[in-house]
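A.B. asks: sequence below, structure please.
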Amino acid sequence: MPLPTFALSELADQSRASGRLAIDTEFMGEGRYRTLLCLVQVAVPAADGVRIEVIDPLDDDVDPAPLAAVLADPDVEVVMHAARQDVALLRRVWRTEITSLFDTQVAAGFAGLRAQAGYESLLGDVLGIRLPKSASYTKWDRRPLSAEQVAYAREDVEHLFQLADALQDRLRERGRLEWAREECRFLETVSDERDLDAIFDRLPRIAGLDARSRAVARELVEWRESLAATQDRTVQSVLADAALVEIAKRKPDSRKALENIRGINPGNLRRRGDDILEAVARGRDREPIPFEGERRPAPHPGDAPLIALSEALVRTRVADSDLAYELVASRADLQAILAGLREGADADVRTLHGWRRELVGDELLALLRGERALAIDSDLKVRVTER
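C.D. replies: As a prediction, the model looks like this:
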């Protein structure tokens, strides 16, 4: 390590020849504006098993282009475990798309195993392999890496193909492989790019501010993001969300007025007080930003028993199908379905799309319309009946 470019090209060629690539990453996010990609470990099928290589993305001499192109090749299956963070990092840092993803954690939920299962526990449950995991919380951004760290990184991809193959066999037997692949396709698009509009919309109590205060809040968001990016630190360490909204609401025009607002770190106030006041002044000069979204209505008083009934049906169907409940519905999904029914429309939630609708979505709507009923058999199992 580092691998020369010709070796990365060789890896890419092997991946294309076999149609598969296993990949994992190590990263550091604590105290940073953006998570730092520190290590990439890959495995490709080889005549004697698998070839494993560890790549150092912090080395400026490493050109990841050959492997980045493989990740975007739809003819190469990319095998990962718990891929969300890895995909987001690789898309941003290597400037590539990721296609044909197979996530073994997602697959496990469709194969009757625990949702959100860790890699080590899945290896034990599915393959009977136990890993001595010892370096997961080490500082991956420090160089040189220890032999223990490199060994740990290699282990994270050593058995990924075996695990994927075993899970795919289980899913084929159950007719669920395409369901799992459909779920993995969503992960191919995840991103960790910071969207200022989304950050602004997620601020606490932002919908309750008047239009002029919202303009100040937006200016403060932009100032905070710029400073955090420049100093590579978390935005909350620059100015916490709650304090930002309160400053926008009060619009202080002096140090004294700013000091009367709770939640501002004294050190930040001392170092950045003038910058905050300047951002507030710029915000006052901005075009007011009226609230144009929809305030979520309060839950209907009769929703609680209906949600409990809905959850009973969903849990019954996922138990019958040996699926993880978390894959199918959440309380928020069920709440949205109820709200949609009251408005005479289907809610745009995952439970009413794709394989989930086939599994339970249509039946759930029928239950809530009074067209189905739940009964309890003598063996204390829930049964769905027509009315």
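A.B. asks: contacts, neighbours, all on C-alpha from now
C.D. replies: Will do.
A.B. asks: residue closest to the middle of the chain?
C.D. replies: residue 84 (4.8 Å; C-alpha atoms, centre = their mean).
A.B. asks: so it sits against residue 187, correct?
C.D. replies: Yes: counting by C-alpha atoms under 8 Å, residue 187 is a contact partner of residue 84 at 6.1 Å.
A.B. asks: sorry, back to before: distance of the residue nearest to the centre of the chain relative to residue 197?
C.D. replies: 22 Å (C-alpha to C-alpha, to the nearest Å).
A.B. asks: and residue 23, by the same measure?
C.D. replies: 32 Å.
A.B. asks: of these two, who's got more company?
C.D. replies: residue 23 (24 against 11; other C-alpha atoms under 10 Å).
A.B. asks: now the other sequence, so there's something to compare against:
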Amino acid sequence: MKLITKTDDLAAFCKPLATTEFIAVDTEFMRERTYWPRLCLAQVAGPDEAAAIDTLAEGIDLAPLEELMANQKVLKVFHAARQDIEIFYQRMNQVPQPLFDTQVAAMVCGHGEAASYESLAARLAKAKIDKSSRFTDWSRRPLSERQITYALSDVTHLRVVYEKLKRQLDKTGRFSWISEEMAVLNDPATYRADPDMAWRKLKPRSASPRMLATLREIAAWRERTAQRIDIPRQRLLRDEQLLEIASHAPRSLEELAMTRGLGRGFAEGWQGREILEAIERARQLPDSELPTRDRQSEQLRAPAPVVDLLRTLLRLKADEAGVAARLVASADELDRLAAGRRDIHALRGWRREIFGADAIDLIEGRLALALSGEHARLIPTPTAAA
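C.D. replies: Prediction:
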């Protein structure tokens, strides 16, 4: 068990790792009371050594760790990497590259839709992970021996998982299959929260452009304010309250205070004044600058039987290829395909090869699905023969 609490020890640990082929990385963080995740512990394992780095230790400088994470010559291996990378991106203002996500690789290698680290560790590293410390308070000090042991197990077994998945990808020639998912993880835009786009995650009942403009302004205010004072957005203003305010567009503090659950103190404080200012900005917008809801999904006319057939075909072809179905095509893509859309990932590259081409033939009547015992199979139709 190795816990690093001093900068000199961290520098000494990181120095030899700068020349290794890869490192396994994981983090423990807290964000229940904050907008931004608070990094409490970082675990790193090289080929021969692993350590848990106490990022909250008094006086510790994480520069050696950040330098290692920025080293373009060292591959950083994560499992379900997005939240871990978000933490490093916020600290470093750059994405640690190059990256490898074992969860994505496991889907390509036929280990299920969203293989957990515990299942991969058991299957590939023959290790059993003690989960009892998973939801402990990682910000409390001192850390217990059990916590540190659990944290280190998240990277020591990850080395073995990575090496075995890499061999499977080499053997099957499927490294290129994960490139698209890795590109998303490598894109800094993945980790930037754009306040002006926050409204699109909400589900208003009305599609009135003026109401949507109000919603956009209030949602952006909530996002920026939550970021500035570092509290969860829902603690500042709940979604249902935000939607109600946008729907009624109050003109006074008295009207704002009538929002269910808001409270007069909130309405009459600085928050209430700033919300009214946001509403007024939306009210002053010319019609030409009002937003509209993306109605693409509402315009689709996807016949349910066609969607059902495509879903069955996707499962059949994914099982045959030994790859997770959701990596090949999403439910939204199946809807778009059934509705006649062809601008989807499933019709390009390796996805077209294992699914997309047959999906088009199925839709256009050149292939049919038939039962063979308990299993479905594809058969050519008379149309295809003609």
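A.B. asks: got the contact list for whichever residue in structure 2 pairs up with the residue nearest to the centre of structure 1?
C.D. replies: Under the alignment (TM-score structural alignment), residue 84 of structure 1 pairs with residue 82 of structure 2. Counting by C-alpha atoms under 8 Å, 6 or more residues apart in numbering, residue 82 of structure 2 makes contact with residue 185.
A.B. asks: count the residues that sit near the aligned partner of residue 58 of structure 1 in structure 2.
C.D. replies: Counting by TM-score structural alignment, residue 58 of structure 1 lines up with residue 56 in structure 2. Neighbours of residue 56 of structure 2 under the rule other C-alpha under 10 Å: 18.
A.B. asks: where do the strands of the stretch 51-200 of structure 2 begin and end?
C.D. replies: Taking DSSP state E, counting those that start in this stretch as the criterion, the stretch 51-200 of structure 2 contains strands spanning 75-78, 99-101.
A.B. asks: the first one vs structure 1, mean deviation?
C.D. replies: Once the two structures are superposed, the average separation between strand 75-78 of structure 2 and the matching residues of structure 1 is 1.3 Å (mean C-alpha distance after the TM-score superposition for structure 1).
A.B. asks: now do that strand: which elements does it pack against?
C.D. replies: Applying 3 or more C-alpha pairs under 8 Å, 6 or more residues apart in numbering; DSSP states H and E, we find strand 75-78 of structure 2 packed against strand 22-30, strand 99-101, helix 145-172.
A.B. asks: ok, back up a step: quick check: chain neighbours aside, which residue is closest to the match of residue 58 of structure 1?
C.D. replies: Take residue 56 of structure 2 and drop its neighbours on the chain: the residue closest to it by C-alpha to C-alpha, 6 or more residues apart in numbering is residue 40, 5.9 Å away.
A.B. asks: quick one: secondary structure of whichever residue in structure 1 pairs up with the one you found?
C.D. replies: Under the alignment (TM-score structural alignment), residue 40 of structure 2 pairs with residue 38 in structure 1. With DSSP: H, G, I helix; E, B strand; the rest coil as the basis, residue 38 of structure 1 sits in strand.
A.B. asks: so residue 359 of structure 2 touches residue 313, yeah?
C.D. replies: Yes: Residue 359 of structure 2 is within contact range of residue 313, at 7.3 Å (criterion: C-alpha under 8 Å).
A.B. asks: for burial, what's the neighbour tally of the equivalent of residue 134 of structure 1 over in structure 2?
C.D. replies: Residue pairing (TM-score structural alignment): residue 134 of structure 1 is matched to residue 132 of structure 2. Neighbour count of residue 132 of structure 2, defined by other C-alpha under 10 Å: 10.
A.B. asks: and the helices in the stretch 201-350 of structure 1?
C.D. replies: Here the stretch 201-350 of structure 1 has its helices, by DSSP state H, counting those that start in this stretch, at 211-231, 235-238, 241-250, 255-259, 266-285, 303-321, 331-343.
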